[in-house]
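**Q** below: sequence and its predicted model.
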Amino acid sequence: MFKLIELNISEPVNQQVYRTLRRAIITCQVLPGILLSEKDISTQFNVSRQPVREAFIKLAEAGLVKILPQRGTFVTKISVKKVIDGQFIREAVECAIIKRAAQEISDADLLLLEQNLKEQIDANKRKDIRYFLEKDDEFHQILMNVVDCPMAWETVENIKAMMDRVRYLTLEDISPPEDLVKQHEKIVIALKKHDPEMAALALHEHLSTILKTIKLVSQQHNEWFVD
């Protein structure tokens, strides 16, 4: 059903199970409507049912599964409304972050962003969509680290779970990675100029892309969507 990871002792088991299941749902390895078996997953990970149960609860909070008493846990379809609402909240948080980041960003932070951009370009050349998405997330996480606000990333990561499924479905031809790289480059240029308004505008352009692409992808994959 999904690629397992080797569990390590440095991180809670439930978080590792959650992250693996989240990635599997977002990258379409597990399709909408599929029943997730608590027993089978605990066996695959060689763990007790408790951390799997806790991972299911966190997935439900992110809108990726629905837990039905006496019936089981099912992968949800993509809610167009939740994607639009999530984009609105995410942009509000990240625009506030990037305005501060534009004033506080250091040369070392800019080097991290430039290295990240190179890795995005490399992932695109290799047609590695999953790795590209990881680097995209890392780009935004670096911005939040600039202002030392880890809670902001935790909030955004939970909000954007439904959005990430749309992002994955659109990266082939609706919203190609090279376009997203160019948007990221505009953000970095604004940050180098320490221009908060320019940075916020570039970020708005980047984050609002999904509002244009969701209509197309929902038509292409109608069976995946609700609303």
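**A** Perfect, I can see it now.

**Q** C-alpha only now, for contacts and for neighbours.
**A** OK.

**Q** how distant is the longest helix along the chain from the center of its chain?
**A** Longest helix in the chain by number of residues (criterion: DSSP state H): helix 80-104. Chain-centre distance of helix 80-104: 13 Å, with Cα atoms, centre = their mean, to the nearest Å.

**Q** and the next element down the chain from it?
**A** Next helix or strand after helix 80-104 toward the C-terminus (DSSP states H and E): helix 107-125.

**Q** so Pro51 touches Arg19, yeah?
**A** No. Counting by Cα atoms under 8 Å, Pro51 does not reach Arg19; the two are 11.9 Å apart.

**Q** one more to weigh against that first structure:
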Amino acid sequence: MIPIRPASTAQQVHDWLYRCVLRGDLLPGARLSETEIAAQVGLSRQPVREAFIRLAADGLAEILPQRGTYIGRISVRAVLSARLIREAVESDLARLVASTRPDLTAMGAELDLQAQADAAGDVPAFIEADDRFHHAMATAAGFPAVWQDLERLKAQMNRLRHLSMRSFDRGATIAQHRAILTALQAGDADAAEAATRTHLRQMLTELPQMAATYPDYFTD
């Protein structure tokens, strides 16, 4: 587990654990110890217990009476639902951006950062730049809050991405992002929508392969 500076609230402990689960630092089935985490972050067990409850409410942990708290498995249904919603929303955002032709400098900058992270083999940085690329598209469309709404839906999707991007060709993701950006810069709404849908459907290939490779990590 990754050490952190002493936290002052259950929310901070929750946020740290949340990131650890999404990044794969805490794998499905891992047991969480109130005592160990409380000692690690310099808190009593009560805020740590509250953080566990919040993590369970997120669908990322299971609290089993008399047995303890365990990191939950990745929900295939939740991944597919989030992907479906993202495709519907982001394909519309792509059409909006292509039709209004706003400044796309931020998207280009994140694409460059993603390429740098890929070259360095830094998967967390790669995915962070990926997220910012999509956030920048929502912002360019004039709907930055839409991305925040999507963020709340895609926790299980992000867990899959941190797993799959260690196995799949990250260059393919960069190429898909480049195709989206090129279409947006050209003001081609049809091409931008098509490129966005192609990109977000990549997960339909990754998910079954990851579930077959790591069956103990997934649940329906």
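**A** On my side now, so go ahead. Not measured: the values here are computed from a predicted model.

**Q** which one's more surrounded, Pro51 and Arg19 of structure 1?
**A** Each of Pro51 of structure 1 and Arg19 has its neighbours counted (other Cα atoms under 10 Å); Pro51 has more, 19 against 15.

**Q** where in structure 2 does stretch 193-211 of structure 1 fall?
**A** Aligned by TM-score structural alignment, stretch 193-211 of structure 1 corresponds to residues 186-204 of structure 2.

**Q** that older thread, what's the mean deviation for the longest helix of structure 1 versus structure 2?
**A** Mean deviation of helix 80-104 of structure 1 relative to structure 2 after superposition (mean Cα distance after the TM-score superposition for structure 1): 2.0 Å.

**Q** and the angle for that helix with helix 107-125?
**A** Counting by axes from the mean of the first three to the mean of the last three Cα atoms, to 10 degrees, helix 80-104 of structure 1 lies at 140 degrees to helix 107-125.

**Q** show me where structure 2 has strands.
**A** According to DSSP state E, structure 2 carries its strands in the segments 31-32, 61-64, 68-71, 74-75, 218-219.

**Q** which one, of those, ends up nearest to Arg83 of structure 2?
**A** strand 74-75 (12.4 Å; Cα to Cα).

**Q** which elements pack onto that closest one?
**A** When contacts are defined as 3 or more Cα pairs under 8 Å, 6 or more residues apart in numbering; DSSP states H and E, strand 74-75 of structure 2 sits against helix 155-164, strand 218-219.

**Q** contacts for the longest one, please.
**A** I take that to be helix 155-164 of structure 2. Applying Cα atoms under 8 Å, 6 or more residues apart in numbering, the external contacts of helix 155-164 of structure 2 come out as 21-24, 60, 74-75, 78-79, 82-83, 123-124, 127, 206-207, 210.

**Q** follow-up on the earlier one: pick the most deeply packed of the strands of structure 2.
**A** Of all the strands of structure 2, strand 74-75 has the most neighbours on average by mean count of other Cα atoms under 10 Å, namely a mean of 22.

**Q** state the distance from the spatially most central residue of structure 1 to Val65 of structure 1.
**A** When structure 1 is reduced to its mean C-alpha position, the closest residue under Cα atoms, centre = their mean turns out to be Asp164, at 4.5 Å. Note on Asp164 of structure 1: its distance to Val65 of structure 1, by Cα to Cα, to the nearest Å, is 14 Å.

**Q** tell me the buried residues in the longest helix of structure 1?
**A** Neighbour counts over helix 80-104 of structure 1 (16 or more other Cα atoms under 10 Å) mark 80, 82-84, 86-87, 90-91, 93-95, 97-103 as buried.

**Q** repeat that for stretch 199-208 of structure 1.
**A** Buried-residue list, stretch 199-208 of structure 1, by 16+ other Cα under 10 Å: 199-207.

**Q** show only the entries of these found in helices.
**A** 199-207.

**Q** that older thread, what residue in structure 2 is paired with the residue nearest to the centre of structure 1?
**A** Per TM-score structural alignment, Asp164 of structure 1 is aligned with Asn158.

**Q** redo the helices and strands packed on strand 74-75 of structure 2 as CSV? Include distance to Ala51 of structure 2.
**A** Shown next, in CSV, are these (distance: least, Cα to Cα, whole Å):
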stretch, distance to Ala51 of structure 2
helix 155-164, 16
strand 218-219, 23
